[in-house]
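Enquirer: just a sequence and a predicted model for now, questions to come.
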Amino acid sequence: MMTAPDLAGVAWRKSSYSDGGANNCVEIAGGIPGAVPVRDSKNPEGPVLLFTAAAWSAFIGGVTADRLR
């Protein structure tokens, strides 16, 4: 089981696929060894999903290969 990292002060970046609108944006934070934190940019104080680096890589691979329809 992964221990929740301290996310205070991490730099969040918005998805490059966000359309610039306020209704459909996710952000990820880097710099957490072995983990990728993901949050809803509309609710930055809300919950954070924490993925292993391997799970995130597999997800991004599926998205870029258009396998997740």
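Expert: Received, thanks.
Enquirer: all contacts plus neighbour counts: C-alpha atoms, from now on.
Expert: Will do.
Enquirer: now do the helices in the chain.
Expert: Under the criterion DSSP state H, the chain contains helices at 53-64.
Enquirer: for the residue most central in space within the chain, give me its contacts.
Expert: Residue closest to the mean C-alpha point of the chain, counted by Cα atoms, centre = their mean, is Val38 at 2.7 Å. Contacts here follow Cα atoms under 8 Å, 6 or more residues apart in numbering; on that basis Val38 touches Val26, Glu27, Ile28, Ala29, Val48, Leu49, Leu50, Phe51.
Enquirer: whichever of these end up buried, select them in ChimeraX.
Expert: Buried residues within those, as defined by 16 or more other Cα atoms under 10 Å, are selected in ChimeraX through the command that follows:
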select :26,27,28,29,48,50,51
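Enquirer: try it against this one:
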Amino acid sequence: MRSLDLTAVTWHKSSYSNQDGGQCLEVADGFTAVVPVRDSKYTHNSSPTLMFTADGWSSFVSALKCGVMGS
């Protein structure tokens, strides 16, 4: 996979993130084939970014909504 330039993307917190500042995931919009995800507790320049396929991310979110993945 070719690396993506993520310097100008718009990030938003996942609705599943903890609202008190901990355990927050941020997801970048604007890509059709992949979903970039990062941990918001790092400074934005140092946060490692995970890349999921769009289908893989959709399956993951669906599993969370259905309660398939226990806490």
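Expert: Sure, I can see it. All of these numbers come straight from a predicted model, not from anything done at the bench.
Enquirer: TM-score for this pair?
Expert: These two chains, once laid on top of each other, score a TM-score of 0.88 by TM-score structural alignment, normalised by the length of structure 1; 68 aligned residues with a Cα RMSD of 1.2 Å.
Enquirer: related to what we said a few turns ago, just give me the match in structure 2 for the residue nearest to the centre of structure 1.
Expert: In structure 2, Val38 of structure 1 lines up with Val37, judged by TM-score structural alignment.
Enquirer: how close does the nearest residue to its match once chain neighbours are set aside sit to Met1 of structure 2?
Expert: Spatial nearest neighbour of Val37 of structure 2, chain neighbours left out: Val27 (4.6 Å); criterion: Cα to Cα, 6 or more residues apart in numbering. Distance of Val27 of structure 2 to Met1 of structure 2, computed by Cα to Cα, to the nearest Å: 19 Å.
Enquirer: for Ser47 of structure 2, same thing?
Expert: When distance is defined by Cα to Cα, Ser47 of structure 2 is 19 Å away from Met1 of structure 2.
Enquirer: please apply the same query to Lys41 of structure 2.
Expert: Lys41 of structure 2 sits 26 Å away from Met1 of structure 2, going by Cα to Cα.
Enquirer: settle it for me: which of those two has more neighbours?
Expert: Neighbours per residue (other Cα atoms under 10 Å) separate Lys41 of structure 2 from Met1, with Lys41 holding more: 14 against 4.
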